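Participant: Need a 3D model of the following:
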Amino acid sequence: MPVRKAIVTAEIGLHARPAAVFVRAVTATGLPVTISKDGRPGVDARSLLEVMTEDFGCGCEVELAVAADSLPAFCSLAEAETALEELRILLESAAAV
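Facilitator: Presented below is the predicted three-dimensional model:
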C-alpha cells in the first residue's frame, strides 16, 4: 500500500480554502486516497466535508494512503507513489494551500 506522511503547514490547518485546494488536488489524481492522523482510520481525502471535520490542524502529522487493492486499472503502484508524493509536497507547502 503506497503511504506518505506529511506535516500540515497551512496556518489554519485543513479548513476552508486549504482543505478545498487539497481535496481538488486529490480528486485530480483519480485515486481513492485516504488521510488520517494519530493512528485513526483514514477518511476519504476526496471529500471536503470529511477532511474538514477531522481537524487536521497546523503542525499535525497526517498519513496519506492508497490501498493497493483499490488502485484503478489505469494506475500503477509507481504512479500512486508519485501522486502521494505530490500531495505530501502540497500539504507541506504553506504557500500553496
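
Participant: use CA for all of it now, contacts and neighbours both
Facilitator: Will do.

Participant: In this structure Gly13 contacts Thr53, no?
Facilitator: No: using CA atoms under 8 Å as the test, Gly13 is too far from Thr53 to be in contact (11.4 Å).

Participant: Comparing the two, which residue is more hemmed in?
Facilitator: Gly13 (22 against 11; other CA atoms under 10 Å).

Participant: and for comparison, fold this next one:
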Amino acid sequence: MFERRVTVASKVGLHARPAALVAKAAAAQPVKITIRKDDTDPVEAGSILGLMTLGAGHGDEVVLAAEGEGAEAALDHLAQLVASDLDHN
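Facilitator: Predicted coordinates for the structure are as follows:
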C-alpha cells in the first residue's frame, strides 16, 4: 500500500467544487484511492459524498492511499490536486 500525506489548499476545504474535481479525478484512476484524516476512517476518494463527510478543511492534512499497479502515479496526481487551490480553477 502506498500513501501520500498532503495539506488541503482550497479555502473551502474538500467541499463543493473542490470535492467534485477530486472525486472525478480519483474515479478516473486505475486503482481505488482512499482518503482520511488522521482521526477518521478512510473514505473512497472517488465519492463526492465521502469527501464531503470527511470534513477536511483548508489547512488540514489528509492521507491518500492506494495499492496495485499504477497506485503511485495515481496518488501523485491526486496529491497534486488536493494541494492546489481548486476554488478558482
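
Participant: Report back the residue of the second structure that's furthest from centre.
Facilitator: Glu69 (18.6 Å; CA atoms, centre = their mean).

Participant: Check the gap between it and Arg17 of the second structure for me.
Facilitator: Distance from Glu69 of the second structure to Arg17 of the second structure, counting by CA to CA, to the nearest Å: 29 Å.

Participant: Phe2 of the second structure too?
Facilitator: Noted for Phe2 of the second structure: a distance of 26 Å to Arg17 of the second structure, by CA to CA.

Participant: of these two, who's got more company?
Facilitator: Neighbour comparison, Phe2 of the second structure and Arg17: the larger count goes to Arg17, with 17 against 12 (by other CA under 10 Å).

Participant: Find the nearest non-adjacent residue to Leu64 of the first structure, please.
Facilitator: Leaving aside its chain neighbours, Leu64 of the first structure sits nearest to Ile35 (4.7 Å; criterion: CA to CA, 6 or more residues apart in numbering).
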